[in-house]
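Q: Fold the following and give me the result.
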Amino acid sequence: MAVLIPCYNEEASITSVIRDFQAALPTAAIYVYDNNSKDRTVELAREAGAIVRTEPLQGKGNVVRRMFADVEADVYVMVDGDDTYHAASAPALVSKLVGQHLDMVNGARVTDIAAAYRPGHRFGNMMLTGIVAKIFGNRVADMLSGYRVFSRRFVKSFPALSGGFEIETELTVHALELRMPMSDVSTPYKDRPPGSASKLRTYYDGFRILKLILVLVKEERPLQFFSILAGFLAFVAIVLAWPVVATYMQTGLVPRLPTAVLSTGLMLLGFLSLTCGLILETVTRGRREIKRMQYLRIPAPGIRDPARDSKDKR
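A: Have a look, this model is predicted:
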C-alpha cells in the first residue's frame, strides 16, 4: 500500500499529514512528491520519514501523472498535503475498496467550518459535479475531493493528461467512462493550519475545470457533442433561408443571394459536423475498448491473481 501526497509549499502542514497517515496506515509507504516548493517542505517531509521525490513540471496533474507512473503498489491512497483531510478515515476507505473489490473510493468532504470550505468553492463544486453527473453519470457526490483510494488497475490504466487542478475531474470521468466499481465515503474536512494558504484560484481554476469538462464531452461523447453543433447550425440555416424561400415561392426570384449562399453553407457545415460525430464515435469506442482491456489485465483489489500465484509456487 502507498500513500501519495502531492505538495507545493506545505511546510506548515506536511509533517502533521505524514505522521497522521503513518499512525492510520502503519504498513503503508508514504510518498511525498514535491512540485518546486520554495519553502522547507522537502526537508520536513524527509525528517518525518516520508519517501520524497520531485516533479519539476508545475501543476497537480503533472505530479499525479508522475506518482502513478513511478509508484508500484496494490492500493493507492492519494491525499493533499494541506492537512485538511481526515487521516483516521483512511482505514475505512481502504477496507471498503478491498472488501467490495472497488477501483475507486472517493472521500466526500463533510464540514460545518465555513473557512474550510468557502461558499464559492462549495457552489463551484456542486455546479461542476452536477454537470459531470448529467453527462457521464451520477455516481460521485464530491467530484473535486483530493482524498481518494485507488486500486492498482485504476492507476495503471489512467492516462493522466491534465496538468493542473482539473486532474480530479479527469479521475472521475475515467472511472465513469469505464464503468468501474466505485463508491463515496463521507469524511470530515477541516480548515488549513495557520501559515498555510490554498493554491486553488477560484475563478481561474474553475474555468479550467469547466473547459476540461467540455473537452471530455467532445472526446468521450463525440456524437452528442457534434450532433448538438449540427442541430444549432441547421437551425440558423433554416431561419436564414425561410424568408428567401418564401420570396422565391411568391416571385420565382432569389433577390438575397448572399443570404441563400450563407444558409446553404451553414447547412452543409451542419451535415459535416454530424458526419464527424459519427466517425469519432467509432474511434472513441475503439479507444474505450483498449483502455478497458488494459484495465482488465490487472486483478481487482482483494482478488488473487492465478498467474502470479503459479509463478510464486515455482
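Q: can we go C-alpha only for contacts and neighbour counts from here?
A: Noted.
Q: What ranges does this protein have for its helices?
A: All helices of the chain, identified by DSSP state H, fall at 14-24, 41-47, 60-70, 90-99, 119-136, 152-155, 167-177, 202-220, 222-251, 257-296, 306-313.
Q: May I see the buried residues of the fourth one?
A: In this case it means helix 90-99. 90, 93-94, 96-98 (16 or more other C-alpha atoms under 10 Å).
Q: between those residues, which is nearest Gly49?
A: Ala90 (18.7 Å; C-alpha to C-alpha).
Q: Number of residues surrounding the closest residue to the closest one other than its chain neighbours?
A: Computed as C-alpha to C-alpha, 6 or more residues apart in numbering, the closest residue to Ala90 that is not its neighbour in sequence is Ala24, at 6.7 Å. The tally of other residues near Ala24 (other C-alpha atoms under 10 Å) stands at 16.
Q: Check Glu47 too.
A: 10.
Q: And it, how far from Val32?
A: Taking C-alpha to C-alpha, to the nearest Å as the measure, Glu47 falls 12 Å from Val32.
Q: where do the contact lists of the two overlap?
A: Where contact means C-alpha atoms under 8 Å, 6 or more residues apart in numbering, no residue is in contact with each of Glu47 and Val32.
Q: hmm, who's touching stretch 306-314?
A: Applying C-alpha under 8 Å, 6+ apart, stretch 306-314 turns out to have no external contacts.
Q: what does stretch 260-278 give?
A: Here stretch 260-278 makes contact (C-alpha under 8 Å, 6+ apart) with 222-227, 229-234, 236-238, 240-241, 244, 254.
Q: May I see the buried residues of that stretch?
A: So for stretch 260-278, counting by 16+ other C-alpha under 10 Å, buried means 260, 263-264, 266-271, 273-278.
Q: Please tell me I have it right and Val105 contacts Val149.
A: Yes - using C-alpha atoms under 8 Å, Val105 is in contact with Val149, at 5.1 Å.
Q: Overlap of the contact sets of these two?
A: Common neighbours of Val105 and Val149 (C-alpha under 8 Å, 6+ apart) are 93-94, 97.
Q: from the residues you listed, which single one is nearest Leu176?
A: For those, the nearest to Leu176 is Leu97 (16.2 Å; C-alpha to C-alpha).
Q: can you tell me which residues contact the residue lying closest to that closest one once chain neighbours are set aside?
A: Spatial nearest neighbour of Leu97, chain neighbours left out: Val105 (6.2 Å); criterion: C-alpha to C-alpha, 6+ apart. By C-alpha under 8 Å, 6+ apart, the contact set of Val105 is 93-94, 96-97, 148-150, 182-185.
Q: roughly how far apart are Val105 and Ser145?
A: For Val105, the distance to Ser145 - C-alpha to C-alpha - is 11 Å.
Q: Repeat that for Thr187.
A: Between Thr187 and Ser145 the distance is 10 Å, computed by C-alpha to C-alpha.
Q: compare with the first, here's sequence two:
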Amino acid sequence: MSASQEASPHAPAQGGLRIAAIVPCHNEEVTIGKVVADLKAAVPGMTVYVYDNNSTDRTAEVALAAGAVLRRETFKGKGNVVRRAFADIDADVYVTIDGDDTYEAADLPAMIQLLLEGPYDHVLGVRQDTGETSSYRPGHEFGNRMFNRLTGWLFKSEVTDMLSGYRVFSRRFVKSFPAISKQFEIETELTVHMMALRLPCAEHPVGFRDRPPGSESKLSTFKDGFRILGLLAQLLRHERPTAFYGALTLLFALLSLALGLPVVVEFFQTGLVPRLPTAILAAALMGLAFLMGGVGLILDGLRRARRESARLHYLNLEPPVPTPAAQVPVPGVTTRPAAGGHGIG
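A: Predicted coordinates:
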C-alpha cells in the first residue's frame, strides 16, 4: 500500500472539524484526478476518499497521484460504496460527490458553511446548468422532475433535486442512516430518510455540466428509473404502511363488492345462489381486504416504534459545533432552506 493510502484519514480540516469527501468511482480515470484536485483546493485540509468500485482502468492510480485516500469496494453499485464509506469513515462533516467531474467543487465551501450555520443535518446540491444547453441526458430531466413530485406526494414533503449526488451531511445523519440500497437509488433512500426523521435540511444551487470528452456515463435511463420506482414502493410500504395497505384494502373491498353484490341481489330475488364460485371469490376478496387493513395497522405501530428508536439514536449523536475558525468564508452566497425538512404525515 502506498504512502498516499496511509496518509492520516482523520486530520482536522476547518477549525478542527474533520471533513470527509466520499467519491464513488467506476472507471473514471479521465476525470478523477481533476475532481480530487478541485475538492482539495475548495476545502483545504479536507480528506478526500476515493472508493474504487471494480474499475478496470487507471482510476486508482490517478486518484492516488492526486492525493486521495484510496479505498476499495468489491460489491458493485453506488449504494454499496456509500454504505461502506458511511460505516468506515469517522468525521464531523461528510460530503458525497460523483467522480465524473459534472459537479462544481467550488460550491462546496458554501454548502458546508450552510450546514454549520443552520445547523442542518443535510444540505442538498440542486443542479443548475452551467452551459448553454442542458447537461441532463435525454429523459433524465423529465424523470427527475417526475420523481421529485412523486416522492413529495407520497411522503408529504418537498424536494427540488432528489437524484442529485452532491450532498453534505452531519455526522448524526450519516450514523443514523441504514443504507439499504445497492446502486443508484441510494439518493432516493437518502432523501426519504431525511423526510422520515424530519431532519433539518437545506438546499443550495450548484453548478452542473456535461461530462468531459472520453468520459462515459454509467446511468441507464429506464433501468435506473424502474429501480428507483421499486425502491419508492418499498419505502412507501415501510414508512407509510397505513397508506400502502389501506390502498390494497380499498382495492380488494371494491373488487369483492363488484363481484358479490349481484350475487346477493339475485339471492334475495330468487333464494338461489347459481354463481357459487363467484360468491366464494367475493368472500375471499373481502377477507383479504380485512387482512390487509389489519396488517397495515400492525405495521404502522411497528413503524412508529422503529422511528422513535431511530430518532433517539440520532439524538444521541452530537451535531458539528463550529468554532469561528471553522467558518468557510464565502462572500455573496445566497442560500434558501428547503421544504424537505417537513416530515411524513
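Q: hmm, back to that, more neighbours: which of Thr187 and Ser145 of the first structure?
A: Using other C-alpha under 10 Å as the criterion, Thr187 of the first structure and Ser145 rank with Thr187 on top: 21 against 18.
Q: what's the matching residue for that one over in the second structure?
A: Matched to the second structure by TM-score structural alignment, Thr187 of the first structure sits across from Val206.
Q: what about Gly120 of the first structure, neighbour count?
A: Gly120 of the first structure: 11 neighbours (other C-alpha under 10 Å).
Q: about what we covered before: mind checking how far the equivalent of the residue nearest to Leu97 of the first structure over in the second structure is from Ser164 of the second structure?
A: Applying TM-score structural alignment, one finds that Val105 of the first structure aligns to Val123 in the second structure. From Val123 of the second structure over to Ser164 of the second structure the distance is 11 Å, taken as C-alpha to C-alpha.
Q: and if you look at Phe177 of the second structure?
A: 17 Å.
Q: quick one on the thing from earlier: could I get the contacts of Val105 of the first structure as CSV with distance to Lys313 of the first structure?
A: Shown next, in CSV, are the contacts of Val105 of the first structure (distance: C-alpha to C-alpha, whole Å):
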residue, distance to Lys313 of the first structure
Leu93, 32
Val94, 28
Lys96, 29
Leu97, 27
Arg148, 34
Val149, 30
Phe150, 28
Met182, 33
Ser183, 35
Asp184, 37
Val185, 38
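Q: follow-up on the earlier one: quick one: the match of Thr187 of the first structure and Arg127 touch, right?
A: Yes - at 5.2 Å, Val206 of the second structure counts as touching Arg127 under the criterion of C-alpha under 8 Å.
Q: Mutual contacts of those two, please.
A: Joint contacts of Val206 of the second structure and Arg127 (C-alpha under 8 Å, 6+ apart) are Tyr103.
Q: Provide the aligned range in the first structure for stretch 169-176 of the second structure.
A: Against the first structure, stretch 169-176 of the second structure falls on residues 150-157 (TM-score structural alignment).
Q: contacts for that stretch?
A: With C-alpha under 8 Å, 6+ apart, stretch 150-157 of the first structure has contacts from 68-69, 73-78, 97, 102-105, 175, 291, 294-301.
Q: run the last query once more with 6 Å
A: Residues from elsewhere that reach stretch 150-157 of the first structure, judged by C-alpha atoms under 6 Å, 6 or more residues apart in numbering: 68, 74-76, 103-104, 294-295, 298.
Q: Check which residues of it are buried.
A: 150-155, 157.
Q: For these, give me JSON lines that also has distance to Ala114 of the first structure.
A: Formatted as JSON lines, these follow (distance: C-alpha to C-alpha, whole Å):
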{"residue": "Phe150", "distance to Ala114 of the first structure": "29"}
{"residue": "Ser151", "distance to Ala114 of the first structure": "33"}
{"residue": "Arg152", "distance to Ala114 of the first structure": "35"}
{"residue": "Arg153", "distance to Ala114 of the first structure": "37"}
{"residue": "Phe154", "distance to Ala114 of the first structure": "33"}
{"residue": "Val155", "distance to Ala114 of the first structure": "33"}
{"residue": "Ser157", "distance to Ala114 of the first structure": "37"}
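Q: so who does the spatially closest residue to Pro205 of the second structure that is not a sequence neighbour touch?
A: When the adjacent residues along the chain are set aside, Pro205 of the second structure lies closest to Val126, with 4.7 Å between them (C-alpha to C-alpha, 6+ apart). Applying C-alpha under 6 Å, 6+ apart, one finds that Val126 of the second structure lies in contact with 161, 204-206.
Q: Over to Tyr31 of the first structure?
A: With C-alpha under 6 Å, 6+ apart, Tyr31 of the first structure has these contacts: 3-4, 50-52.
Q: so which of the helices of the first structure gets nearest Asp112 of the first structure?
A: Of all the helices of the first structure, helix 119-136 comes closest under C-alpha to C-alpha, at 11.4 Å.
Q: Run the angle between that closest one and helix 222-251 for me.
A: 80 degrees (axes from the mean of the first three to the mean of the last three C-alpha atoms, to 10 degrees).
Q: what stretch of the second structure does helix 119-136 of the first structure fall on?
A: Under the alignment (TM-score structural alignment), helix 119-136 of the first structure falls on residues 138-155 in the second structure.
Q: Same check on stretch 34-51 of the first structure?
A: The aligned range for stretch 34-51 of the first structure in the second structure is 52-69, by TM-score structural alignment.
Q: Name the residues of the matching stretch that come out as buried.
A: Quick answer for stretch 52-69 of the second structure (16+ other C-alpha under 10 Å): 52-55, 59-60, 62-64, 66-69.
Q: Between its first and last residues, how far does that stretch reach?
A: 11 Å.
Q: which residues touch that stretch?
A: Contacts for stretch 52-69 of the second structure (C-alpha under 6 Å, 6+ apart): 5, 25-29, 33, 48-49, 72-74.
Q: Show me which pair in those residues is furthest apart.
A: Gly33 and Thr74 (21.2 Å).
Q: what does stretch 284-297 of the first structure contact?
A: Under C-alpha under 6 Å, 6+ apart, the answer for stretch 284-297 of the first structure is 153, 157.
Q: Pull out the buried positions in it.
A: Neighbour-count burial for stretch 284-297 of the first structure, with 16+ other C-alpha under 10 Å as criterion, is recorded at 284, 288, 291-292, 295.
Q: Sweet, I'm off.
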